[in-house]
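Enquirer: Give me the fold of what follows.
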Amino acid sequence: MAEALATEQFRRLPKVLLHDHLDGGVRPATVLELAREQGYAALPADDVASLSRWFAASADSGSLVRYLETFTHTVGVMQTAEALRRTARECVLDLAADGVVYAEVRYAPEQHLEGGLGLDEVVAAVNAGFREGEEVVAGGDADAPAGPIRVRAMLTAMRHAARSREIAELAVRHRAEEVCGFDIAGAEDGFPPTRHLGAFEFLRQANAHFTIHAGEAFGLPSIWEAIQWCGAERLGHGIRIVDDIRLDGSPVTDDLAGAIARAQEDPGAFALGDLAAYVRDRRIPLEMCPSSNVQTGAAPSIAEHAIRLLDALRFRVTLNTDNRLMSATSMTREAELLVDQAGWGVPELRRVSVNAMKSAFLPFDERLAIIEDVLKPAYDG
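Expert: All right, here's what the predicted structure looks like:
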């Protein structure tokens, strides 16, 4: 597979992206330009190459807390309507150039108020940028190897703050404008999803969609609360669900490489705990982000990332970027890494793409159309 497909061929495959942070994918050149325009003087470097290296090195620390610190600078220059509009527009163009045909891009409106914007103004600015980017791609004025792109917004509340109900109401208020759902993000340890039950109850009553960051830096209790208390439709990351899987009586985490190899030959040999079985049986999507997980210490390597085991055991696995700037990655790169280092091929890439489209916060008929008219012809042709 690695020899059969070159980077350009990977890039041309249509991709579906469910877990991508707007403030984690800003172009380094844009960060520098916005900082100069706004008088933001806290950047750690003053040229594109050095700033790019700084972001990647700072994020590559093995600590989720330090990883999250890198957002200080991107968020710091995203405090005006024009900055938000620009970063959103460029996000669409960058994803389209990477072969993404559908994306849900998330951001936290509460983090973009320092310049005097209100929450609704933040949403309006980001939405305008997304629409502009889509129009450029549809008009043929941008490189989009897999075709037109559709990008929807997901509004995130910070789990350490106390504005989740307000952000949930904001998401519902703007859902007719391509705001597809709600999320909570930030450090998991010490900030369980149950702190935000009021927001999730409101969303369910409003027939609104939501996902929850869970099972990345904290284990099974975080996943259990997200699903059984909060009612999450999807799990952001969810990698720690492997803690509830055993092989020959031992946790698979004792020998993840051995478990991955065994799963390719004998997936029936694994025993799933009650929570893992529930997640698989209910087809709860896992928004997995391999490079990001390696950086934060949630996975030892790409070769031993739990995505391989969970895919072999037929969990509903999806492939995502998380933060393209911090991880110096793209959907093309994530696919290449799994092919080169984890033995994946076209069948696995097809499966995660279809899984993602099945799991998107998009009406059923529109999901089905993309699966049948875009994904399957490209992967099966």
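Enquirer: from here on, contacts and neighbour counts on C-alpha atoms
Expert: Noted.
Enquirer: If you count neighbours, what's buried in the top helix by length along the chain?
Expert: In the chain, taking DSSP state H as the definition, the longest helix is helix 119-138. Within helix 119-138, the residues scored as buried using 16 or more other CA atoms under 10 Å are 119, 121-137.
Enquirer: helices and strands around it, which ones?
Expert: helix 81-97, strand 150-158 (3 or more CA pairs under 8 Å, 6 or more residues apart in numbering; DSSP states H and E).
Enquirer: Show me what the first one is packed up against.
Expert: What it means is helix 81-97. Using 3+ CA pairs under 8 Å, 6+ apart, the elements in contact with helix 81-97 are helix 119-138.
Enquirer: got the angle for the helix it packs on vs helix 81-97?
Expert: 40 degrees (axes from the mean of the first three to the mean of the last three CA atoms, to 10 degrees).
Enquirer: now what about helix 119-138, what contacts it?
Expert: The contact list for helix 119-138 (CA atoms under 8 Å, 6 or more residues apart in numbering) reads 81-82, 84-93, 96, 109-110, 112-113, 142-144, 148-153, 170, 174, 177-178.
Enquirer: again, but for stretch 155-168
Expert: Under CA under 8 Å, 6+ apart, the answer for stretch 155-168 is 106-110, 171, 179, 181-188, 191-193, 195-196, 198-200, 202-203.
Enquirer: Endpoints of that stretch, how far apart?
Expert: 8 Å (CA to CA, to the nearest Å).
Enquirer: Residue 211 looks like it's in a helix, true?
Expert: No: counting by DSSP: H, G, I helix; E, B strand; the rest coil, residue 211 is not part of a helix but strand.
Enquirer: Go ahead and confirm it touches residue 230.
Expert: No: at 9.7 Å, residue 211 and residue 230 do not qualify as touching, with contact defined as CA atoms under 8 Å.
Enquirer: Which of those two has more residues huddled nearby?
Expert: residue 211 (27 against 23; other CA atoms under 10 Å).
Enquirer: quick one: that one from residue 178, how far?
Expert: Residue 211 is 16 Å from residue 178, by CA to CA.
Enquirer: Kindly report the same for residue 90.
Expert: Using CA to CA, we find residue 90 at a distance of 17 Å from residue 178.
Enquirer: one more to line up against the first:
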Amino acid sequence: MDHELFPTPAGVQADDPILQLPKVSLHDHLDGGLRPATIVELAAEVNHTLPTTDPEELRTWFSAAANSGDLVRYLTTFDHTIAVMQTAPALERVAREWVLDQVADGVFYAEARWAPEQHLTAGLTLDEAVEAVQRGLEDGMAIAANEGRTILTGQIITAMRHADRSSEIAELALRHRDSGVVGFDIAGAEKGFPATNHKEAFDALHLASFPVTIHAGEAEGVQSILEAVQVCHAERIGHGVRIVEDMDVVDGRGELGRLAAWVLDRQIPLEVCPSSNLQTGAADTIEDHPITGLKALGYAVTVNPDNRLMSATSVSREMRLLVDRAGWDQADLEWATVNAISNAFLPLDERERLIDEVVIPGFARISL
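Expert: Sure, this is the predicted structure:
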């Protein structure tokens, strides 16, 4: 592998067999996955002041700043990444490198979620921003293909919870649904900004038969998940780990509340991001992270990095942590991967093909 094109992802050794496992990344923010050296170069172009211009020191700064245990403070780290993603060339570069970093992580399908409304200060229109990211994603896929690696990507267009542009952003997503945009989300501070504030946008997307995932159950609890699922038509839940507040589990056996049972019985996928949850206070340790108990109860959990830069992580690292510290084995990792691709925002026949042609044989070739 060309390590300049495909650098070893954060948190794993280059010879770790987990790197070779086929993976899916459903919850992976574009503006949370920049390479530090890229941030330094792009910041110089736009005269944006960084905490440091040394790439390795900057990498350390992002990780340390994100380890506050508070979601709002965690989100302030994005001030620097978003600042350098305001032009079409910058968006193209970030998206291209995002794809190559996915390939290095063994990811064969990834959804890049990002909020175009945050990338307009240099004069781009919403549509121009989406088109620039799509060009970058396609460039990355083409480079990977030239190196004998295959990856599929899609954009999840995100509206900000604290803003009032969600209907406009929903229309943007629908305009690009046949040119790379596969889903819609809302993100940002969860407390005080319920998903129901954006019901008009979600109703329009529902009527247009367009896929929706919603950040819920991270900084807020069961009510946030309830509103996302039952009012706003979410097909997947971003994070969702606080669903455990609607159950009483003893020795692996659970008495489930109405919502917890609904989410389980309908296998509504949970896009779980273990390391990120520790940083934002949604969990205390990997050992007692809710993902393992939810897996045992049969929830459709998936394993994701959330923000690769801020959490100094990758899908491979998240999997390695679960194996080393939470008792997961290869069968568990395969099960979570099948959950992920089964619920990707792709046509059914494509999802089934990827399970049969990529996931099952890929896991069969590796022994941890």
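Enquirer: quick revisit: between residue 90 and residue 178 of the first structure, tell me which one has more neighbours.
Expert: residue 90 (21 against 18).
Enquirer: mind listing what residue 70 of the first structure touches?
Expert: Taking CA under 8 Å, 6+ apart, one finds 55, 58, 59, 326 in contact with residue 70 of the first structure.
Enquirer: Now with 7 Å, please.
Expert: By CA atoms under 7 Å, 6 or more residues apart in numbering, residue 70 of the first structure lies in contact with 55, 58, 59.
Enquirer: pretty sure the last one is touching residue 293, no?
Expert: This points to residue 59 of the first structure. No: with contact defined as CA atoms under 7 Å, residue 59 of the first structure does not reach residue 293; the gap is 10.7 Å.
Enquirer: Ok, which of the helices and strands packed on helix 119-138 of the first structure comes nearest residue 68 of the first structure?
Expert: strand 150-158 (11.7 Å; CA to CA).
Enquirer: superposed on the second structure, where does the closest one end up, distance-wise?
Expert: Compared with the second structure after fitting, strand 150-158 of the first structure deviates on average by 0.4 Å (mean CA distance after the TM-score superposition for the first structure).
Enquirer: Strands - which of the contacts of stretch 155-168 of the first structure land there?
Expert: Residues of the contacts of stretch 155-168 of the first structure located in strands (DSSP state E): 106, 107, 179, 181, 182, 183, 184, 185.
Enquirer: Can you tell me what the first one aligns to in the second structure?
Expert: To tie it back to what came earlier, the one meant is residue 106 of the first structure. Taking TM-score structural alignment, the alignment pairs residue 106 of the first structure with residue 113 from the second structure.
Enquirer: quick one: its match from residue 364 of the second structure, how far?
Expert: Relative to residue 364 of the second structure, residue 113 of the second structure is positioned 30 Å away (CA to CA).
Enquirer: Over to residue 273 of the second structure?
Expert: Residue 273 of the second structure is 25 Å from residue 364 of the second structure, by CA to CA.
Enquirer: can you check residue 71 of the second structure too?
Expert: Counting by CA to CA, the gap from residue 71 of the second structure to residue 364 of the second structure is 38 Å.
Enquirer: next one: residue 183 of the second structure
Expert: In this view, residue 183 of the second structure and residue 364 of the second structure are 31 Å apart by CA to CA.
Enquirer: more crowded one of those two?
Expert: Between residue 183 of the second structure and residue 364, residue 183 has the larger neighbour count (other CA under 10 Å), namely 25 against 11.
Enquirer: Matching that one against the first structure, which residue comes up?
Expert: Mapped onto the first structure by TM-score structural alignment, residue 183 of the second structure lines up with residue 181.
Enquirer: Quick check: its match touching residue 207?
Expert: No: look at residue 181 of the first structure against residue 207 with CA under 7 Å: they stay out of range, at 10.2 Å.
Enquirer: Kindly check the end-to-end length of stretch 265-284 of the second structure for me.
Expert: Using CA to CA, one end of stretch 265-284 of the second structure lies 27 Å from the other.
Enquirer: Just the endpoints, please. Distance across stretch 33-52 of the second structure?
Expert: End residues of stretch 33-52 of the second structure are separated by 18 Å (CA to CA).
Enquirer: for that stretch, which positions count as buried?
Expert: Under 16+ other CA under 10 Å, the buried positions of stretch 33-52 of the second structure are 33, 34, 35, 36, 38, 39, 40, 42, 43.
Enquirer: Now those residues in CSV, please, with extra columns for secondary structure.
Expert: Converted to CSV, the buried residues of stretch 33-52 of the second structure look like this (three-state DSSP):
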residue, secondary structure
33, coil
34, coil
35, coil
36, helix
38, helix
39, helix
40, helix
42, helix
43, helix
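Enquirer: between those residues, which is nearest residue 345 of the second structure?
Expert: residue 33 (20.7 Å).
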